[in-house]
Each structure stands twice: as C-alpha cells, then as structure tokens.
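> sharing a model prediction with you, sequence too.
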Amino acid sequence: MNLTASKMPLPKMLLVFLGTLIAGNVLLFLIQTFLPNVPMPGSIGIVFAMIASMSAGGSAATTLGRTLPAKEKLVFAVAATLASLVLTVALFWGLFAWHGVPFTMSNVIMAVTGDAAPDAEIATFLPWIALFAVVISLLVCYFGVGFGAKNQLRALERKAAKDK
C-alpha cells in the first residue's frame, strides 16, 4: 500500500481530539459540581487525553482506511499537545479575566496548587514540571492515536467480515 497516496486529515483529527477533550472536561466539571463527594483521580487528564487521541486516530483510520505511520503519529502528537496547551492557557486567562485577577505566574501557581500563599520554591521547579507534562502529553497522544487507528481498522474489518 502506498502511504503517500492519502494525506493525514490533521485538521479533522484535531477537531475530534479537542472536541472529545472539551466534552470530557465539561463532564468532569458537571460531576464535580453536582456530585462533589465523588473522588476523582489526579490522572483523569491523562485518561481524557488518551480517549481523545484514540478518537482522533479512529476518525483518521476511517477516513484513510489505513493506520498512521510514525511520522504522522508524531505530527499529530505535537499538534495535539500544542493545541491543548493553548486551550489550557486560554482557559486560565479567561477565568482570571472573568474574576478580575491578573494573569501572573504566582496567581497561576496559586490556582493550580490551591495554596493561598504559593511557595516560592515551586516557581523554580515549574519549568521542569511543565516539560514533564509536555513529554507525557506527547507520549499519550502518540500512542493513543496509533492505538485508536488500529482499533478502528479492526472494527471495520470485523464489520466487513460480518456483512459478507
């Protein structure tokens, strides 16, 4: 099969990724609002990113009829990580602006950690924490999009075999 015959539908994949990610976060917000005693794991963001990546991979496999090679998975992972980072910064900026709070690093640290007076030491580790989060996001998106594409192709093959 010629892999260059059809290009990866990156815009569609990013729309599916961001739509799924936003829907998951809205669901999380609703659960936390109406069921505040339900415990949520700290890794729920990684789970949402994995589900969103798998959904994007499934949509690409349906469109292309093939899996994604490593280069296309990497391009998607970088684009999805950047898109989710931009979305996160925009959300924080919007929430801060809504409440009239300046968008400063100390206020972001205070909002993320929940401490009324954030430790000055965390600011020195914040770049390393952010780098770690970006690397984890890249890995989750890379493997998630590939896994989603393979699963979708298997499902399409099972459906085609069943229809025979």
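Sure, I can see it.
> switch to C-alpha atoms for all contacts and neighbour counts from now on
OK.
> contacting residues around the most centrally placed residue in the chain?
The centroid of the chain falls nearest to residue 49 when counting by Cα atoms, centre = their mean (3.4 Å). Residues near residue 49 by Cα atoms under 8 Å, 6 or more residues apart in numbering: 21, 137, 140, 141.
> helix, strand or coil for the first one?
Think residue 21. Of the three states, residue 21 takes helix according to DSSP: H, G, I helix; E, B strand; the rest coil.
> comparison target below:
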Amino acid sequence: MGLSEIADGIEVTDEQDERGISTVDTTDATLTERLEPFADDLPCTPAEAATVLERYSEGKAVDGAGRAAGVAPVTAAKTLHLLGESVSPVGPMGKEIVQDWIAGDLSRTEALELTQLGEAEFGLAAYVETHDPIEDACAAIEGVLAGHRDRRQPLAETMSQATDLL
C-alpha cells in the first residue's frame, strides 16, 4: 500500500467543526419559570438567577456571570451555591476554621487571619457553611451546570486517582 492509497479520501478544510459539550434539557419551561417556585429562597430574582446560571454554564467566571445578570459577584456566588455548584473560597482546612468561627470557638479576627481571606470571601465561606443547597431547585435545573462541570475537567476520566496506584 502506497502513500497515495493511504491519503485517498482525506480532505483539507479551512475550518474545524465546533465540538462542544452538549446538554439535554427535556423540559418545556424556561429556566426562569423553573426557578420561580424558589424565588423566596434565592438571593436574587429568578430571572437574574437564570442569567447567572446561563452565563456561568457558558464558561464565564462567577463575577462575569453576576455582572451579566446585574447582580453583585457575591450574590451570583450565593445563587450558584444554592443551586448546587461548589463556590466555596476555602479548602477543607479553611472550612474547619469557618465552622469553628460559626461555633464561637474562634474570633472573627483569628478566623480571618488563619484563612487568609478578605471580608467578602470570608462572608461567602460563612454563607456556604450555613446554607444548604435547595434540593428541589437543584433538581429543577438539572443538566444546566453539567456542561460547566465538564469544561472544568475535560480530561477528568483520563486522570488516575491515588487509589489506582495501590
């Protein structure tokens, strides 16, 4: 088999097909309509929350999604947290420190110093620790954030876990 036979049928194009992550939405209701029942529990209007979700799932950062919706970045972060997205500005150790502050075991000054967070980030961390995601709202928007999660770790299935080495 020669090179010309191997190359037979190969085309050269000037543009590439767009291969994004597809999501399936089987509901007929708009995102805003699906969030309406949770309006009292959200830190912004359902329309603003829908915009935050849409922009965030398109790949915008939390602050960019908030600006697009006309809300403060911390409001966008709170909204995403209540809808099931992980937005805590602290890791496991910082989480413990914030929980100790909430329990009254640490002063705010000590907790801020130990976490090395600013006031806004510390406030968000405390909010995340004191507010659980709204389960029914998470179910109502199921699939919307799936594309964003997949974009964060596009090669996640190719990475081994520490337990794989044992």
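Okay, I see it. Predicted, not measured: the structure shown is a model, and the values here were computed from it.
> superposed, how do the two chains score by TM?
The pair, once superposed, lands on a TM-score of 0.25 when counted by TM-score structural alignment, normalised by the length of the first structure; 70 aligned residues with a Cα RMSD of 5.3 Å.
> next one: the residue nearest to the centre of the first structure from residue 158 of the first structure, what distance?
Shown here: residue 49 of the first structure relative to residue 158 of the first structure, a distance of 26 Å by Cα to Cα, to the nearest Å.
> repeat that for residue 18 of the first structure.
Where residue 158 of the first structure is concerned, residue 18 of the first structure sits at a distance of 28 Å (Cα to Cα).
> comparing these two, which residue is more hemmed in?
Per other Cα atoms under 10 Å, whichever of residue 18 of the first structure and residue 158 has more neighbours is residue 18, with 20 against 11.
> in which helix or strand does that one reside?
Applying DSSP states H and E as the criterion places residue 18 of the first structure in helix 10-34.
> tilt between the next helix or strand after that helix and helix 10-34?
Helices and strands here follow DSSP H and E; after helix 10-34 of the first structure, the next one along the chain is helix 44-64. Interaxial angle of helix 44-64 of the first structure relative to helix 10-34 (axes from the mean of the first three to the mean of the last three Cα atoms, to 10 degrees): 150 degrees.
> buried stuff in helix 44-64 of the first structure?
For helix 44-64 of the first structure, burial by neighbour count (16 or more other Cα atoms under 10 Å) applies to 48-61, 64.
> what packs against the longest helix belonging to the first structure?
When the first structure is parsed with DSSP state H, its longest helix is helix 120-163. Contacts defined by 3 or more Cα pairs under 8 Å, 6 or more residues apart in numbering; DSSP states H and E place helix 120-163 of the first structure against helix 44-64, helix 70-98, helix 105-113.
> burial measure for residue 49 of the second structure, as a count.
Here the number of neighbours of residue 49 of the second structure (other Cα under 10 Å) works out to 28.
> I figured it hits residue 79, correct?
Yes. Between residue 49 of the second structure and residue 79 there is a contact at 6.5 Å, judged by Cα atoms under 8 Å.
> give the buried residues for stretch 50-67 of the second structure.
Judged by neighbour count using 16+ other Cα under 10 Å, the buried positions of stretch 50-67 of the second structure are 50-57, 59-67.
> from these, which land in helices?
The members of the buried residues of stretch 50-67 of the second structure that map onto helices under DSSP H are 50-57, 62-67.
> now, which of the residues you listed sits nearest residue 93 of the second structure?
residue 62 (22.8 Å; Cα to Cα).
> the closest one reaches residue 75, doesn't it?
No. With contact defined as Cα under 8 Å, residue 62 of the second structure does not reach residue 75; the gap is 9.4 Å.
> for the helices and strands packed on helix 120-163 of the first structure, which one sits closest to residue 153 of the first structure?
With distances scored as Cα to Cα, the stretch of those nearest to residue 153 of the first structure is helix 44-64 (6.3 Å).
> helices and strands around the helix or strand containing residue 128 of the second structure, which ones?
In the assignment (DSSP H and E), residue 128 of the second structure maps to helix 119-130. Secondary-structure packing of helix 119-130 of the second structure (3+ Cα pairs under 8 Å, 6+ apart): helix 73-82, helix 92-103.
> nearest to residue 7 of the second structure, out of those?
helix 73-82 (49.6 Å).
> now for that closest one, which elements pack on it?
helix 46-57, helix 62-69, helix 119-130.
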